[in-house]
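Q: I need the structure of the sequence given here:
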Amino acid sequence: MTQTDDATGARGLTAAQVRARVAAGRTNDVPRRSSRSVGEILRANILTRFNALIGTLFVLVMIFGEWPDGLFGGIIVANSAIGVVQELRAKRTLDRLAVVGETPVRVRRSGTVQEISRRAVVLGDLIVLGTGDRIPVDGPVADSRGLEVDESLLTGEADPVHKGPGDPLRSGSFVVAGGGTFTAERVGREAYAARLVEEASRFTLSRSELMEGIDRFLKYVTWLIVPTSVLLFVSQFTAARDVSDAVVGAVAGVVTMVPEGLVLMTSIAFAVGVVRLGRRGALVNELPAIEGLARVDVLCVDKTGTLTEPGMDLDRVVVLDDALPAREALAALAAGDPDPNATMLAVRQGLDAPDPGWKVVGTAPFSSARKWSGMEFAGEGAWVLGAADVLLGPGDPFRERARELGANGLRVLALARVPAGALAEPDAPGATAGAEPAALVALRQRLRAEAPATLAYFAEQGVAVKVISGDDPASVGAIARALDLPGADHPVDARTLPSGPREMGRALEGNSVFGRVSPRQKRQMVRALQGRGHTVAMTGDGVNDVLALKDADLGVAMGSGSGATRAVAQIVLLDNSFATLPHVVGEGRRVLGNIERVANLFLTKTVYSIILAVLVGLVHVRFPFLPRHLTLISTLTIGVPAFFLALAPNLERARPGFVPRVLRFAVPAGLACGVATFAGYLLATENPRTRFAEDSSTAALSLFPLALWVLLLIARPWNWWRLGLVVAMGAVFLVVLAVPGLREFFALYPDNPHNALVALGIAVLAGLLLVAALRLDRWSLSRRRE
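A: Below you'll find the model as predicted:
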């Protein structure tokens, strides 16, 4: 062992030294960003361009019009309040889960190893490392026991790097083999990859197809508002010759154009999704992960830790050569490992042979690439334990015995003695050449009780499950068969897969179970599936899954997995339950499907308001509505229904093409509403004896039934509560018409039965034409696909 700091030494810092460095602020105090701060939440929900626009229009109405026409100003308060409350709720859930899911750091202080939070690390701490640990700060290696580090998240190079005493370690990398200690030399924001580590666990509003689509809609609307506002004001002033009437009319048209609730409902749907998943023990590290959940059509799962529970049990030890001390060597390997993995723990707990007390003089830690580990003992030779088909040669008679055991679902390892000095360069070609087989070690894996039902759910939902494991294909296939996974009868040895991405993609689509998959191959498999047009989710818990998790469209890590897997995954299953995944996927589909439904509503309103504004500007008549009219209609046909629809159950799998699909509905629906409303209004204005209040009421009777019909179309598939919601909104409008006080407040005067019947007739005709247009569009689209 090499000491790198005289002040700390092999015993680490004392309690007094830790207190002094905490007082001096020499800690790893990097802010945890699992969610936005309260200030950021308030700014994001209050200081928006649409709030500014609607606020300005509200002030104009208060100056030039009557206060009932300023009801739309309540939209600012409601939108901001609901958005802030929902996101604060999500923040509390995320912050609590982030603390639960944070990987502790092991440090040696005063000669004892203790677990502390990453933020509690201080300058000079002696940090203890084992396989799978993330490196939280920068510093030099103090002691190495075959320490190998993956720095791919920093450098892009996937090959592990051997680290000896004095070699630098950088935050953001992780241990893939061996163990050791290092001294914290740069902590907090001084660490090389502090920002990378912070971003790895940050709850963000990253880019996604959904958010890009909504931003595109908002950009179009923003550009249209300016010229339309000018056109409306000029036309209103020309028609009314009164500045007050012109301002109120222009405001009525512009307010309707603003899809003010679309961003709000999107934020609410995402926030509620995060809270719901949090209650099920799933930590969402990145907001777009919710969207990715809905699009997944291929799920790649690692067998160990996902289909099987953590840990194994020793089933049997089959001695192959009585002349070799197999049981003693196995006991010595288990006793000599300072950082045992699940395999060594099972051997240590299940072996009936006592520790022979052999002295370790050399080690080769387990590596996923090598698939074996070993130790050399003074006077007893070098011994290795690893995959049977790797350590036993192709012509070895014991390979068939190992295959028979593996076919029963057991994980089979081989124990062999190798020439002295072979472990000095474990990665050298032929390092295990000349191995003498001593025993077969069979381990029994514990199947997760919830796995069969979970796999059945994915099959029903059209999500293909691919089991990719580093274990023997026969063993993996036996586990998959026990879980009734389709295609488990013909497991594939990944070493026989073609290297080309196109050929590999075809092989992956045609098979379900793959064994002997290397960490690099897992990454290639994810990319090959993506190249075939699939949206791929990857689950895992070990360091050999990190690269694949990072490249997958959605990375899901088990809470009991290594710190490295949890750092790169978008979702962490803190309860380690595979059964949580259906709820995770279902929540994603609910959020995305409902946001698309809500977007149809808001964009329909934007389209018909633009149509009305353009027609009014061209014909030079007064705008058919007061702001209070459109506030009532929008609230009943869009605002209130959108709130319920955004949070409703929805299991439909998401499809690409969010923007074109919304436009294919919103444009014809908005066109029908706009033209029908203007037609009813024009027919009413032809009667010179009717006043503007009566004409605008006729326009409202044209628009409201048609807008309610659009809501009914969007609410499909119908059920009792969706139909009830539409009926309730219609009933409220009838109540407003029936109660004199409400009718007066909203300036609705349907006193002309002839005009009212004509308006309703126009609405019915426009509704029928809309249905015909939508059916024609679907037929045309299906023909193009064929």
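Q: When you work out contacts or count neighbours from here on, use the C-alpha atoms and nothing else.
A: Fine.
Q: For Ala252, which residues are in contact?
A: Taking CA atoms under 8 Å, 6 or more residues apart in numbering, we find Ala252 in contact with Phe623, Phe625, Leu626, Pro627, Leu630.
Q: Filter those down to the ones in helices?
A: If you go by DSSP state H, the contacts of Ala252 have Pro627, Leu630 in helices.
Q: which of the contacts of Ala252 has the most neighbours?
A: With neighbours taken as other CA atoms under 10 Å, the top of those is Phe623, carrying 29 neighbours.
Q: Check the gap between the residue most central in space within the chain and Ala15 for me.
A: A centroid search over the chain (CA atoms, centre = their mean) returns Ala289, at 1.7 Å, as the residue closest to the centre. For Ala289, the distance to Ala15 (CA to CA, to the nearest Å) stands at 42 Å.
Q: re the thing from before, and the contacts of Ala252, which two are furthest apart?
A: Phe623 and Leu630 (11.5 Å; CA to CA).
Q: what packs against the host helix or strand of Leu413?
A: Taking DSSP states H and E as the definition, Leu413 sits inside strand 411-418. If you count contacts as 3 or more CA pairs under 8 Å, 6 or more residues apart in numbering; DSSP states H and E, strand 411-418 packs onto strand 381-387, helix 388-391, helix 398-407, strand 436-447.
Q: the inter-axis angle of that strand versus strand 436-447?
A: On the basis of axes from the mean of the first three to the mean of the last three CA atoms, to 10 degrees, strand 411-418 is oriented at 160 degrees to strand 436-447.
Q: quick one more, to check against the first:
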Amino acid sequence: MGENTRYSVSGLTEAEVRQRVEDGRVNAYVQKASRTYAEIIRSNVLTRFNAVLGGLFLVVIILGSINDALFGMVLILNSLIGIIQEIRAKKTLDALSLISAPKAKVIREGSQIEIPYDQVVVDDLLVLHPGDQVVVDGTVVSSAGLELDESMLTGESLPVGKVSGDELFSGSHTVAGTGRYLAVKVGSEAYAQELADKARKFSLSKSELREGIDRLLKWIFWSIVPVAMLLFYSQVRAGLSIHDTFIGTVAGIVGIIPQGLVLLTSIAFAISVITLGRQRVLVQELPAVEVLARVDVLCVDKTGTLTDGTLQTCEIVELEEGLDLSSILGAICNASIHKNPTIAAIEVNYPDPHWPLTGSVPFSSERKWSYAGFGEHGHWILGAPEMLLDGKETSGKIKETHEAYAKKGYRVLMLARSESAPANSVLPDSLVPVALILIAERVRKDVAEAMKFFREQGVAIKVISGDNPSTAHSVARRAGITNGGDAYDVRFMPEDEAEVAEIMEAYDVFGRVTPYQKQKMVKALQSKGHVVAMTGDGVNDVLALKDADLGMAVGSGVAATKSVARIVLLDGKFATLPRIVAEGRRLIANIELVANLFLVKTVCVMLIDLVTSVTGMPFPFLPRHLSLVSEITIGIPAFFLALAPNIKRYKPGFVDRILHFVIPIGSIAAIFTMASFYLALNGGASLEESRTAATLTLLLSSMWVLIILARPITRLRILLVASMNILMVMVFFVPFMRNFFALDFPQFKILLITGIMTLVSIVVIEAYWRLRIRSKVSESDKGRG
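A: A predicted model of the protein is given here:
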């Protein structure tokens, strides 16, 4: 109890609650479910590239070349789209977070009320009924057959009886009976939150996409200053005016910045969050969607994760023939005062025969048996075999039988008859065993199908449970995770991480695992180079969830697991996992595809910058020319490609693959674009005509890159490419658009040379692509060999 507080059956008064809130003794615990609006705006506006582009935009405006400021309009639009999409994702995320928050029943001023769990204060009197969650640590003040499932804390699936004076910890929940308890530790002091706080010290989920793109952008950013200086000097040396020198330099710098890449990455993540939110999946870190596409080991808890938290009767083993076991069990279940999960599992299958009850002894966790007498229908005892067989002469063979079933993971109850009722709650001597009831945890219906999917995708499944190894192995077998082998008892696991890693590779099922051992086991798998996902719902899963590459909490779990997990399955449906994998694969494959689009232009323009700087030629583009190329062949197509379906399996090496694509193809485009510009400029064409020739070559070369990346071709992709070609034709042949973009067709001879350079560029790009594909196939064949 709290200091200087006397326990009252009427609970706290409003004044006492108010005082505790003012003192900070309330269960309010700030959990950051999503970024604030200010953070979203700041992250989309205040970027290094926006600062550079914003400065260049001002330079162009000051020089009075409004048409060349098109990239600034795109910059503003990109930032707005990014902000709007992230705010949509935030609203989805916040709404789902609110839905998943638990409630608490408290007594205040003599009345029972239901309040959000974060409004509970120290010394509150809380009420527990079956199904209720313990939301703060406390002390039991009254109990009527109160039994708690503490599997969230320990992993042990058997209920624990609680009496007055016993401690309760947040994270457990009521399975039978009723009771009241007094709040002692709230907020960050509660056991569940202590574990969550430790978990929060770890880093965010690792995203190869985010890290790879950040690395590429950093290289580009640091190249801007030296390239700008060289380019500015070369334009001065070419004898251009100050106005044209600045405009040429701006064009060269704008061209190497992949303006929409970061935006499209953010939008793709945000839309994935919204898509998964509609499927009742709460994504608490945007990059987490991508991580599951890379996972090769999935660690799952048993209780509440593979199982749904309920029990089912699997089999009745008759030890005495000729009895109406259906009626006997139905009558016993109906006579039970407290319907614990075991009674509920039996009651489903056996109807009540409506026998008059002549006497009963309720089940208790201390006795581990219950009694029901029905007069002429007999006296019946239902309980743990070891209690009913204790000291009996006939127990040998029956004991071996029940122990054999227990080793298979069943929870075994024994039904026995006696000649008389128990006296003073002491078992009578005349007990005759008549049947064994085999009970097991109910495996979630959708688990087997999901696990089959992961096996087919090459993802190893590891069951890591705090429960008995045999029980865990039985559930794993019924879930289709393992067909043979033994479960490993983690109590005998060595301390050395290398040895732990070898054991983790050798076994699929692990029992008697503590929270810290779960964490250690995840790290051991990671030390072997595995990308590890962890699912769980209990406090005992918290540290492992946060340490895994991707932590996924089941929605029915405790608040602590949901606060540290990157993904929450609000409905607890494992059928959702394959969809998350598919969303992750779509995301990572499409972002890699659009990154290729953006960075081909970056490499191409950077090489053109360097060639121009060395040769002293005028820069072959105005800023508006590169804006045109960017929007028609990159920006608009990339937006649709980033959101399109894609089931391509993930392979490591995101950055290497991009560089192997963009450097050669960007170089080819740069060579033939500069060739078109040089031949036109030295063939008698004006600077404007020569720039038109260069723009045409770069446009058509980039369009072919788009066609390559749009493969395999679908109807929608044909429509997309066709639309971009129509738009390109309109720009060149509609006078207003041609004038706006400062395009002027050169004479036929120059146009023919430009056409030849463009055609050769396309042929060489296609040849390189086909050569690269053949090389990949050859390497794959060698790998299989």
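Q: picking up where we left off before, between the strand holding Leu413 of the first structure and helix 398-407, how big is the angle?
A: Going by the same axes, to 10 degrees, strand 411-418 of the first structure is angled at 150 degrees with respect to helix 398-407.
Q: Can you get me a residue count around Ala191 of the first structure?
A: 22.
Q: now swap in Gly131 of the second structure and tell me
A: Residues near Gly131 of the second structure, counting by other CA under 10 Å, number 12.
Q: Assumed it was part of a strand.
A: No. If the criterion is DSSP: H, G, I helix; E, B strand; the rest coil, then Gly131 of the second structure is coil and not within a strand.
Q: tell me the SS of the closest residue to it other than its chain neighbours?
A: Nearest residue to Gly131 of the second structure, sequence neighbours excluded (CA to CA, 6 or more residues apart in numbering): Thr174, at 5.2 Å. On the three-state scheme (three-state DSSP), Thr174 of the second structure is labelled strand.
Q: ok, Thr174 of the second structure - contacts?
A: Taking CA under 8 Å, 6+ apart, we find Thr174 of the second structure in contact with Leu128, His129, Pro130, Gly131, Asp132, Gln133, Val134, Leu146, Glu147, Leu148, Asp149.
Q: so Ile107 of the second structure sits in a strand?
A: Yes. Counting by three-state DSSP, Ile107 of the second structure is part of a strand.
Q: What's the local residue count around the closest residue to it other than its chain neighbours?
A: Computed as CA to CA, 6+ apart, the closest residue to Ile107 of the second structure that is not its neighbour in sequence is Gly11, at 5.0 Å. For Gly11 of the second structure, the neighbour count with other CA under 10 Å is 22.
Q: Gly11 of the second structure is in contact with Lys105, isn't it?
A: No. The pair Gly11 of the second structure and Lys105 fails to qualify as a contact (CA atoms under 8 Å) at a distance of 11.6 Å.
Q: how close does Lys562 of the second structure get to Val568 of the second structure?
A: 6 Å.
Q: I meant Lys546 of the second structure, not that one.
A: Using CA to CA, Lys546 of the second structure is found at 13 Å from Val568 of the second structure.
Q: Over to Lys399 of the second structure?
A: Distance from Lys399 of the second structure to Val568 of the second structure, by CA to CA: 43 Å.
Q: Same question for Thr754 of the second structure.
A: In terms of CA to CA, Thr754 of the second structure sits 56 Å off from Val568 of the second structure.
Q: In terms of neighbours, single out the busier of those two.
A: For Thr754 of the second structure versus Val568, neighbours defined as other CA under 10 Å are more numerous around Val568 (30 against 26).
Q: wait, isn't that one in contact with Ala559?
A: No. With contact defined as CA under 8 Å, Val568 of the second structure and Ala559 do not form a contacting pair (10.7 Å).
Q: Thanks a lot, catch you later.
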